[in-house]
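Student: fold the following, please.
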Amino acid sequence: MAWVAIILAGFCEVFGVAMMNRWQEEKKISIILFLILGFALSLALLSYAMNSVPMSTAYAVWTGIGASGGALIGMIFFGESKDWKRILFILMILISAIGLKLLS
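Tutor: Purely as a prediction, here's the structure:
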């Protein structure tokens, strides 16, 4: 269950980052509330997961999901560069996170 919590925490992190970008485009109170909710839920799930998964592994996987997801959301929804080198490094982050899961 802890690994499910880490993955959900990563997705909540991505949601929070997407809301940060939305806030830059459109200043609405609802966007701030979603931003706060996304990050709060992300940290709560990460905290829960760290009761069973070592902190270093949990944090690395959570950060990897957040960084990769944020970059992918930027490329898909916000018109950021889709250069092959960028995609290669996103894949490297994801492979590293999977490797940490397999080793723990």
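
Student: alpha carbons only for contacts and neighbour counts from here, please
Tutor: Will do.

Student: can you tell me the closest non-neighbouring residue to residue 73?
Tutor: residue 18 (7.1 Å; Cα to Cα, 6 or more residues apart in numbering).

Student: please give me the structure for this one as well, since I'd like to look at both together:
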Amino acid sequence: MAWIYLIMSGAFEVVAVTGINQIVKHKNLKSYLIVLFGFIVSFSLLALAMKELPMGISYAVWTGIGTVGVTLLGMLFYREPKDWRPIVFIGMILIAVVGLKMTT
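Tutor: So this is what the prediction gives:
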């Protein structure tokens, strides 16, 4: 169950960061509420996951999901450049997270 919490936590981090992007564009209450909701849920789920998983792997996976998720959302929905270099680095993040999991 801890891994499910961790994955969901990373997904809600993506929600929160997307809300930050909306704040930059619109500065309305809805955008602020999305950020607040996203981070509250994300940190709460991260805390639940860390009851069973080590802090290092939890944080690495959480930030990895957030980084990969926000980068892909930016490319797919916010017209950010679709260059091959970010894809390579996303792959490196995924390899690093798998490596951490295999060694802990």
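
Student: ok so, going back, remind me which helix or strand the equivalent of the residue nearest to residue 73 of the first structure over in the second structure belongs to.
Tutor: Under the alignment by TM-score structural alignment, residue 18 of the first structure pairs with residue 18 in the second structure. Per DSSP states H and E, residue 18 of the second structure falls inside helix 2-26.

Student: that helix vs the first structure, average offset?
Tutor: Taken against the first structure, helix 2-26 of the second structure registers an average deviation of 0.6 Å after superposition, with mean Cα distance after the TM-score superposition for the first structure.

Student: ditto for stretch 86-101 of the second structure
Tutor: Averaged out, stretch 86-101 of the second structure is 1.5 Å away (mean Cα distance after the TM-score superposition for the first structure).

Student: pull out the buried positions in that stretch.
Tutor: Across stretch 86-101 of the second structure, burial judged by 16 or more other Cα atoms under 10 Å covers 90, 93, 94, 97.

Student: so who does the first one touch?
Tutor: This points to residue 90 of the second structure. residue 68 (Cα atoms under 8 Å, 6 or more residues apart in numbering).

Student: on the three-state scheme, it is what?
Tutor: helix (DSSP: H, G, I helix; E, B strand; the rest coil).

Student: and the second one, by the same measure?
Tutor: Taken by three-state DSSP, the conformation at residue 93 of the second structure corresponds to helix.

Student: in what helix or strand does the closest residue to it other than its chain neighbours lie?
Tutor: The shortest distance from residue 93 of the second structure to any non-neighbouring residue, by Cα to Cα, 6+ apart, is to residue 64 (6.3 Å). Residue 64 of the second structure is located in helix 55-77, with elements delineated by DSSP H and E.

Student: that helix against the first structure, how far on average?
Tutor: Mean for helix 55-77 of the second structure is 0.7 Å (mean Cα distance after the TM-score superposition for the first structure).

Student: can you pull the buried residues of that helix?
Tutor: 57-72, 74.

Student: what does stretch 32-50 of the second structure give?
Tutor: 32, 34-43, 45-50.

Student: mind listing which of these are in helices?
Tutor: 32, 34-43, 45-49 (DSSP state H).
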